[in-house]
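Engineer: below: sequence and its predicted model.
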Amino acid sequence: MALATRTDRKPSLTRTFWGSTIGKKTVMAVSGLVMLGYLVAHMFGNLKIFFGAGEFNAYGHWLRTMGEPVMHYGWALWLVRVVLLAAVVGHGVAAYQLSRRDIRARPTRYLHKRPRASYATRTMRWGGIILALFIVWHVLDLTTGTVHTGGFQEGHPYQNVVDTFSTWYGNVIYIVAMLAVGLHIRHGFWSAAQTLGAGNAARDRILKGAANGLALLLTAGFLSVPVAVMTGMVN
């Protein structure tokens, strides 16, 4: 009598976690906080442009030498890029799968016409698409120089930034993307806190205030650079 082979193996903890709704929401929350931390650091780095070309270019050079002599030239920057790429992919995939799961669970539209969610909540999906497209454009513009106008200069980020914001389309793309960032953070920070268990009835007001403050700070900080170039403060 032949022995039956067992094929019904129990799924791994990783697969079980990823397959659950709470698992996907946790991935979105953690990856979102990773990207938020990067945005804060990136904004402060961008503000160095107000201290002149020398300091801004030196900051750009430091990004490639940080970690030396323990790491070789550019290694730490590539490590940051890999972590960010993993965060962006994980965030996007989890968001898409949660969206599809929500649609399958609610195949018909609500009968009432009045929207339940805030404007930021209802535009999170479109905001995510806008930001994904912006990331591609931003990298091709100021990192590789592929779509850069005015002659991309390797090692001269100050002049490259000025070139970008000296064009109307560069300003439009950047401003629209930064407004999308603000809306995304305004809703996403509070949502991440709820998912990770930091929120409750007593803390909700504080968390929402922190989300609004972060969204306003980052939006204003990022937009200050193109505005400075457009007004001639930075040239």
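Structural biologist: Cool, the structure landed. Numbers count the residues shown, from 1 in each chain.

Engineer: going forward, measure contacts between C-alpha atoms and count neighbours the same way
Structural biologist: OK.

Engineer: center of this structure - which residue?
Structural biologist: Centroid-nearest residue in the chain, with Cα atoms, centre = their mean: residue 35, separated by 4.9 Å.

Engineer: included below, for side-by-side comparison, is a second structure:
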Amino acid sequence: MALATRTDGTEKTGGTGKRPSMTRTLWRSTVGKKAVMAVSGLIMLGYLVAHMLGNLKIFFGASEYNGYAHWLRTMGEPLLHYEWALWLVRIVLVAAVVLHGVCAYQLSRRDIAARPNRYVHRRPRASYATRTMRWGGIILALFIVWHILDLTTGTAHPGGFQPGHPYQNVVDTFSTWYGNTVYLVAMIALGLHVRHGFWSAAGTLGVGSATRDRVLKTTANTLALALTAGFVAVPVAVMTGVVS
């Protein structure tokens, strides 16, 4: 028997029709998509904290920073082969980014479709947080592509990209005005995204409550500020000559 569609995007069966799987039902529901966004966002947040701490090793000199970059490729040895652990991290991150982006787009389309007759009533303005998350997500997606082409593949690197010498490659990137501009704008967008995203994820996963609101808000603000400051510290240090 044909499946009917509920208003929340899930399917229901009629008569003796086969019921959809729990995973499929969860994925098609608005609540399920928000949960996927929350979990994938927390995975990316964990990576960002580790990545920011690793970036700060640049203040200890080229040897320390290049050694850290080499360790990323050898972590897990001898159990894992060279770069296997790094590629596992990359695969998980790509999956998280794709799921996060797809769910964000689909939820946005549902939100637009669910609005009352917009041709009769004035369309309410999106909240500041909603607009920040939407445009911030686009900015960050474009930044990720540029960042990979710049410091991973070297395709968009401003100087002579040197494989195996990340310290010099970072200094070369932040010695240009456009490299600094792109990075600083993206990091501001990241801070705003983390600030609202952490709060939203906590609510979606049922962590938020009236008694925990203050703690969650403080945690979200602290994470956003720490990540923004930690990432911005590197280009500022290059611009001011602290790292050269």
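Structural biologist: Cool, got the structure. Note that the structure is a prediction, hence the values are computed from the model and not measured.

Engineer: TM-score them against each other, please.
Structural biologist: Here the superposed chains carry a TM-score of 0.93, computed using TM-score structural alignment, normalised by the length of structure 1; 228 aligned residues with a Cα RMSD of 1.6 Å.

Engineer: and the residue nearest to the centre of structure 1, how far is that from residue 185 of structure 1?
Structural biologist: Going from residue 35 of structure 1 to residue 185 of structure 1 by Cα to Cα, to the nearest Å gives 10 Å.

Engineer: can you show me the helices along structure 1?
Structural biologist: 13-19, 21-46, 53-65, 75-105, 119-122, 124-142, 157-164, 168-195, 204-230 (DSSP state H).

Engineer: from what I can see the residue nearest to the centre of structure 1 touches residue 87, true?
Structural biologist: Yes - look at residue 35 of structure 1 against residue 87 with Cα atoms under 8 Å: they come within range, at 6.9 Å.

Engineer: show me what the residue nearest to the centre of structure 1 lines up with in structure 2.
Structural biologist: Matched to structure 2 by TM-score structural alignment, residue 35 of structure 1 sits across from residue 44.

Engineer: Serialize the helices of structure 1 to JSON lines and add fields for distance to residue 6 of structure 1.
Structural biologist: Formatted as JSON lines, those follow (distance: least, Cα to Cα, whole Å):
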{"stretch": "helix 13-19", "distance to residue 6 of structure 1": "19"}
{"stretch": "helix 21-46", "distance to residue 6 of structure 1": "28"}
{"stretch": "helix 53-65", "distance to residue 6 of structure 1": "53"}
{"stretch": "helix 75-105", "distance to residue 6 of structure 1": "31"}
{"stretch": "helix 119-122", "distance to residue 6 of structure 1": "46"}
{"stretch": "helix 124-142", "distance to residue 6 of structure 1": "42"}
{"stretch": "helix 157-164", "distance to residue 6 of structure 1": "60"}
{"stretch": "helix 168-195", "distance to residue 6 of structure 1": "37"}
{"stretch": "helix 204-230", "distance to residue 6 of structure 1": "49"}
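
Engineer: for residue 112 of structure 1, which of these is the nearest?
Structural biologist: Minimum separation from residue 112 of structure 1 across the helices of structure 1 (Cα to Cα) falls at helix 119-122, 15.6 Å.

Engineer: next, the buried residues of the closest one.
Structural biologist: Buried residues in helix 119-122 of structure 1, counting neighbours by 16 or more other Cα atoms under 10 Å, are found at 120, 121.

Engineer: which elements pack onto it?
Structural biologist: helix 168-195 (3 or more Cα pairs under 8 Å, 6 or more residues apart in numbering; DSSP states H and E).

Engineer: which residue numbers in structure 2 go with the helix it packs on?
Structural biologist: By TM-score structural alignment, helix 168-195 of structure 1 lines up with residues 177-204 in structure 2.

Engineer: quick one: that stretch to structure 1 mean distance?
Structural biologist: Mean deviation of stretch 177-204 of structure 2 relative to structure 1 after superposition (mean Cα distance after the TM-score superposition for structure 1): 0.4 Å.

Engineer: now do the buried residues in that stretch.
Structural biologist: Buried residues in stretch 177-204 of structure 2, counted by 16+ other Cα under 10 Å: 179-180, 182-184, 186-204.

Engineer: cool, and stretch 53-62 of structure 1?
Structural biologist: Across stretch 53-62 of structure 1, burial judged by 16+ other Cα under 10 Å covers 53, 56, 57, 59, 60.

Engineer: columns distance to residue 143 of structure 1 on top of the residues you listed, output as a markdown table?
Structural biologist: Putting these into a markdown table (distance: Cα to Cα, whole Å) gives the following:
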| residue | distance to residue 143 of structure 1 |
| --- | --- |
| 53 | 17 |
| 56 | 15 |
| 57 | 13 |
| 59 | 14 |
| 60 | 11 |
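
Engineer: residue 224 of structure 1: which of the residues you listed is nearest?
Structural biologist: Lowest distance from residue 224 of structure 1 to the buried residues of stretch 53-62 of structure 1 (Cα to Cα) belongs to residue 56, with 15.1 Å.

Engineer: the closest one maps to what in structure 2?
Structural biologist: Using TM-score structural alignment as the criterion, residue 56 of structure 1 maps onto residue 65 of structure 2.

Engineer: may I have the residues that are in contact with that match?
Structural biologist: Contacts here follow Cα atoms under 8 Å, 6 or more residues apart in numbering; on that basis residue 65 of structure 2 touches 55, 57, 58, 166, 167.

Engineer: among those, which ones are buried?
Structural biologist: Using 16+ other Cα under 10 Å as the burial test, these include 55, 57, 58, 166, 167 as buried.

Engineer: which one in structure 1 is aligned with the first one?
Structural biologist: In this case it means residue 55 of structure 2. Using TM-score structural alignment, residue 55 of structure 2 lines up with residue 46 in structure 1.

Engineer: ok, that match - contacts?
Structural biologist: Per Cα under 8 Å, 6+ apart, neighbours of residue 46 of structure 1: 56, 222, 225.

Engineer: ok, back up a step: how about the contacts made by the residue nearest to the centre of structure 1?
Structural biologist: So residue 35 of structure 1 contacts 84, 87, 88 (Cα under 8 Å, 6+ apart).

Engineer: ok, now with 10 Å
Structural biologist: Contact analysis of residue 35 of structure 1 by Cα atoms under 10 Å, 6 or more residues apart in numbering lists 29, 41, 83, 84, 85, 87, 88, 91.
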